[in-house]
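Chemist: Let's see this in three dimensions:
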Amino acid sequence: MFKTTILSAAAALLLAVPAFAEIEIHDQYARAATPTSKTGAAFMMIRNTGDEADRLIGADSDAAARVELHTHLEDANGVMRMIHVEDGFELPVDGEIAMVRGGKHVMLIGLTNALNHGDSISVTLSFEKAGDVVVDIPVDLERQDHGTMMNHGSDG
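Modeler: Here you go, the predicted structure:
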């Protein structure tokens, strides 16, 4: 009887554990506009392979004094403007966030060092449910994709 009660309690605990988002990061790279730029950006594809929707809510890096989530939006005059997205980006189940040039990206403000081609920086992405995910991001100053990856699934 005691063994059955313990097994039932253990099974109940296992079933009560919520499903967490599982985050995959790929195709990541960072760049600055010029060697003397004080700002840079990181781009990547973020995929949720878990059973639960999540939200990218922030980012941090020793590579910059401040790190923000940004996107570009068209204003009333048809001009594209970069804005800080304080509430982050939705990441649906089996969906992706396309962090690309001309779209959503991680903005690095007040670079602590130049972003030199071939170097690597570490960025911590913070998710509402999955928590912090540390990503090593190569600096690629030659890449010319200009947002061409925007058709990769849902970009939340």
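
Chemist: going forward, measure contacts between C-alpha atoms and count neighbours the same way
Modeler: OK.

Chemist: Sketch out the helices for this protein, chain order is fine.
Modeler: 2-16 (DSSP state H).

Chemist: For residue 100, grab the count of nearby residues.
Modeler: 23 (other CA atoms under 10 Å).

Chemist: Could you also give me the structure for this next sequence, so I can compare it with the first?
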Amino acid sequence: MGLAVFTLALLFATTHSLVAQEFKAGDIEIVHPWSRATPEGAMVAAGYLTLKNHGNSPDRLVSATGEVAGMTQVHEMAVDANGIMTMKQLADGLEIPAGGEVALKPGSFHIMFMDLKQPVKQGQPFKGTLTFEKSGTVEVEYAVDAMGGGHDDHGG
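Modeler: Predicted coordinates:
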């Protein structure tokens, strides 16, 4: 009986780490960084995650890197006055309000990995960094979903 309980506890602990990837930088909690697989020959990929600021003052995501990319930027997608989807780099970074959170998700804020060095493949996580104005730099790992996969199962 004790061995069965231990085995179940161990299984839960290892499975839980696959589902809930969390990283910390100062007052900033980074919840489940993820990306989607890319087709052969693709030159860009996107990264998504949720940033939670547990501090009493705002912080700002000012830059990012990804080992799969030659260049990485923080971007925003929006719909302009004519109903056209636009994407632009956030040159001043992305503010995370004190006591608040910001979701980087498809169709909104995201990390843009450009000049890919290799395809991003499902089930093959990759490393990167996030740099915050006040909280410094933290290394993260992006889980990789299937092409067209969503983030509903990531809790982000």
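
Chemist: Can you tell me what residue 84 of the first structure aligns to in the second structure?
Modeler: Matched across to the second structure, residue 84 of the first structure falls on residue 89, judged by TM-score structural alignment.

Chemist: show me the contacts for that match.
Modeler: Each residue near residue 89 of the second structure by CA atoms under 8 Å, 6 or more residues apart in numbering is listed here: 73, 74, 75, 76.

Chemist: Kindly recompute the last result at 10 Å.
Modeler: Taking CA atoms under 10 Å, 6 or more residues apart in numbering, we find residue 89 of the second structure in contact with 72, 73, 74, 75, 76, 77, 109, 110, 111, 112.

Chemist: Likewise for residue 25 of the second structure?
Modeler: By CA under 10 Å, 6+ apart, the contact list for residue 25 of the second structure reads 53, 130, 131, 132, 134, 135, 136, 137, 138, 139.

Chemist: again, but for residue 22 of the first structure
Modeler: Counted by CA under 10 Å, 6+ apart, residue 22 of the first structure has contacts 47, 48, 49, 50, 51, 52, 53, 54, 93, 94, 129, 130.

Chemist: try 6 Å
Modeler: 48, 49, 50 (CA atoms under 6 Å, 6 or more residues apart in numbering).

Chemist: Please apply the same query to residue 77 of the second structure.
Modeler: 86, 87, 107, 108.

Chemist: what about the first one, neighbour count?
Modeler: The criterion is other CA under 10 Å. On that basis, residue 86 of the second structure has 11 neighbouring residues.
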